[in-house]
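Undergrad: next come a sequence and a model predicted from it.
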Amino acid sequence: MKLESLRIPPRLRGFGADEQAQLFDLTLAGDRVAAIVPSASQAHPRGTLLSALVEAHAHIDKNYTVQDVGAAEGDLFAAIARMDRHRAGWTGDGLRARMERALHDAWRSGTRALRTHIDWVQADAPAALAVFEALRSEWRDRIELQFVSLTPLDLFADLEAGERIARQVKRAGGTLGAFVYRNEGLLHKLGRVFDLAETHGLGLDFHVDEGLDADASGLRSIAQLMRAREFRRGVVCGHCCSLAMQDDAVAQETLALCAGAGIHIVALPTTNLYLQGAWDRTPVPRGITRIREAAARGLRASLATDNVQDAFYPYGSYDLLETFGLGVQMAHLAPAEDWLDAITVAPARALGLGWDGRIAPGCPADLVLLAATGEHELIGPRGRERTVIRAGRILEQTP
């Protein structure tokens, strides 16, 4: 298969090219990209080529439940309470139906890998884990699936419970996680999570500082612990909304710590726009972390979906290009083309995937060809029209 006269965003290029070349021809051979050369004509682009998309933060166990639980409208802890009540009635069949629906949506949109957080609120493994493990096997050739145990940080104060959780996460090949927000004894409890990760050889992925309280210091504490312990197994921190509320000097100090520790930040624009901010007036400030300031320190954040049609966010889908478009607008990520690594390369590296998503001869022919012929079409409906290519074959064309 040959693809001609395509834009490839510079941050997605894994090949050397004449600086004047902006359009490229690709030859696909089997399931690989065989060759990339500058197009003979540089005048008429036919589209924009991305590597297949990577979802760094989702919740496929609780999506599509908003009709049962209702929308929380700006109250994070009300949403948590509603899902706690609803979770008591979850069945294997119901979980599988919701989780498969999410995977089909993501697959159709061009996603090649997805990390989901699974609610894990007691020592015993949740029913969703067994369903996830079955789906991970069934979907192996379509979407690479990872999971994180989403556990209230306070539960790790129970040493036996924490040990049981870590052992089960290790057995199932997952990542250890916790919900961190202004907890009492924060450093002690976080230290316990790091102890378990070091003992069992686990990576870490936190929900951290998901609110607009300037005194929330979870992100800073995690970075300090990483550096003090020289923790090298990889740490992802999602949300980090409070960072935007802190004084510039404080925020910059925290980002410097994060850069030194090697933390990967994930911003979740849909859910945090919905949950953070007032509901009785125009909602300013808004719930987004300091993406641009992080990038200035070499921390290329990911943009991810988070919740879909549940109490936390009652709308949405698993189309990462929709998430990308919202993130571009709310965080002023311009030019937009320079930030497409937030749904491709950055999350691929954070999740430790075998391919980092940079397009080059020899890379997998897992690609998304957008109709957008320029940067200003990227987030419009026509520009988002796409052809999904997996293992060198066209999957489908989709609006």
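TA: Right, received. Where do you want to start? Bear in mind that the values here come from a model prediction, so they are computed numbers and not experimental data.
Undergrad: rest of the way, CA atoms for contacts and neighbours
TA: Noted.
Undergrad: please tell me how far Val33 sits from Asp158.
TA: 51 Å (Cα to Cα, to the nearest Å).
Undergrad: comparing those two, which residue is more hemmed in?
TA: Val33 (23 against 12; other Cα atoms under 10 Å).
Undergrad: my guess is that one contacts Gly362, does it?
TA: Yes: with contact defined as Cα atoms under 8 Å, Val33 reaches Gly362; the gap is 5.3 Å.
Undergrad: is the spatially most central residue of the chain in a helix, a strand, or coil?
TA: Computing the C-alpha centroid of the chain and ranking residues by Cα atoms, centre = their mean puts Ala56 first, at 2.3 Å. Classification of Ala56 using DSSP: H, G, I helix; E, B strand; the rest coil returns strand.
Undergrad: ok, structure two:
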Amino acid sequence: MHTPTVPTVIDNLRLPRWLLPSDWPQPDGVPALARLAIEAGRVHAVQPAKQAPARSAATWDAAGMLALPGFVDAHTHLDKAFTLPRMKQVQPGLLGAIDAMLNDRVNWTPADVRERAARGLQWAWECGTTHLRTHVDWWEPDATPMAWPVMAELAQEWAGRVRLEQVSLIKLPLFEDADQALRLAKQVKATGPHALLGGFVHSTNWSEAALRNLLVAAQACELDIDLHVDEELNAASVGLQTTARLLREIGYEGRVVCGHVCALAAQPEAQALATLDAVARAPITIVSLPATNLLLQDAVTGRTPRLRGITLVKEARERGIPLLFASDNVQDPFCRLGSFDPIEAMGTAALVAQLDEPFDTWSEALCRSDWLQRAPTARPTLVGAPADLVLFTDADRHGWPSRSARRLVLRDGRVTQGDAAPFLPR
């Protein structure tokens, strides 16, 4: 018998609390199961489920299966991915990883970068990601990186499957000169609407003037910004708090993403919380990268790390700051692990940050691609959105994201990964 892969109704789905209307029935405090109607590849309606749905080829009974919208992987490095196997030795910590990466650049060709990046995109597609943002190392002020046009080509090739954005990861000293900062911003702007201006903001290269030039140049070119900020456990780091202040001073009108911000976890409580209060008043989204930060922060050869390296995710969420978890580096000197599956980042975060209700509450941090946009949605809804869904066939809400490896992925309502046979009438 032919296995249909385009349902018109999926009944008895378990959706997370954050994705449901505020008046959704919650018997015993648990959201009631949902019934999704799908038309022309989009979610037409979401209603409480029928208790005994008609079982047919077009109506699936999910029997309480967990489901999420397609994922956003908001911070990755496709240009570096899968380089670790060709490296001999990597010194511990962030700066050791940077040195190893610089040494590997002699192996880079457009074909090499394309093969590795395309492999990463394929893995992301298979796990259920619909939106992926990659940073691209940019070291020279007057030369476009080899990987930059490769990512632009891949963004076109993957359009309609994975939305690929690229960020210029430029070391902060290259913005010391205001004219040069503007030239860099114009180069990024010329790439297209999927490109963003970025920078590496760290205590080893700190310059408030350079950071201001970066922000002003982005404003002049109407570019959104994505920064590596305070990726260290130095309590004296002020990148995040200065970014929030400068955005207000220049009246910046776009969206700024600040990744890592590990230093918050090392600062005195009052200082860290005051910084987050300022961030909450700015157009800033925070992206936490739990796997890479665990591996790089407090890293010393032959010594068990004492500090976790993850930023203050609970305190950020309490203040209404948009917060996402992401994969970051995959199988390169910065992180030897990974598979471009945001669920892995969630599993790590749930343990290291001691997150309550990972499915009902924190899964939002894997799915809110609007938090990367200039005007985030007030309350998310599936209605009217593409039927891009990930169904977890083995997981339950108490243990999720454990047992999440086996999943069914739908794109525009059509199964692209996994086996639909269990949903069909026998």
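TA: Thanks, I have it. Here the structure is a predicted model, which means the values were calculated and not measured.
Undergrad: coming back round to it: skipping its backbone neighbours, what lies nearest whatever residue of structure 2 lines up with the residue nearest to the centre of structure 1 in space?
TA: Matched by TM-score structural alignment, Ala56 of structure 1 corresponds to Ala74 in structure 2. Counting by Cα to Cα, 6 or more residues apart in numbering, Ala74 of structure 2 lies nearest to Arg133, which is 5.0 Å off, once chain neighbours are set aside.
Undergrad: just confirm that neighbour is within a strand.
TA: Yes: counting by three-state DSSP, one finds Arg133 of structure 2 located in a strand.
Undergrad: how close does the aligned residue in structure 1 for it get to Gly173 of structure 1?
TA: Aligned by TM-score structural alignment, Arg133 of structure 2 pairs with Arg115 of structure 1. In this view, Arg115 of structure 1 and Gly173 of structure 1 are 12 Å apart by Cα to Cα.
Undergrad: map Pro305 of structure 2 onto structure 1.
TA: Per TM-score structural alignment, Pro305 of structure 2 is aligned with Pro283.
Undergrad: my read: that match touches Gly277, true?
TA: Yes: in this structure, Pro283 of structure 1 is within contact of Gly277 by Cα under 8 Å, at 4.7 Å.
Undergrad: so between these two, which is more surrounded?
TA: Each of Pro283 of structure 1 and Gly277 has its neighbours counted (other Cα under 10 Å); Gly277 has more, 20 against 15.
Undergrad: contacting residues for that one?
TA: Shown in contact with Gly277 of structure 1 (Cα atoms under 8 Å, 6 or more residues apart in numbering): Gly74, Leu212, Pro283, Val284, Pro285, Arg286, Gly287.
Undergrad: of those residues - the most surrounded one?
TA: With neighbours taken as other Cα under 10 Å, the top of the contacts of Gly277 of structure 1 is Gly287, carrying 28 neighbours.
Undergrad: residue contacts, it?
TA: Shown in contact with Gly287 of structure 1 (Cα under 8 Å, 6+ apart): Gly211, Leu212, Cys241, Pro269, Asn272, Leu273, Leu275, Gln276, Gly277.
Undergrad: helices - which of these land there?
TA: Among the contacts of Gly287 of structure 1, the ones falling in helices (DSSP state H) are Pro269, Asn272, Leu273, Leu275.
Undergrad: the longest helix belonging to structure 2 against structure 1, how far on average?
TA: The helix that spans the most residues within structure 2, counting by DSSP H, is helix 110-127. Helix 110-127 of structure 2, aligned to structure 1 and superposed, deviates on average by 0.4 Å (mean Cα distance after the TM-score superposition for structure 1).
Undergrad: Arg115 and Gly173 of structure 1: which is more packed in?
TA: Per other Cα under 10 Å, whichever of Arg115 of structure 1 and Gly173 has more neighbours is Arg115, with 22 against 14.
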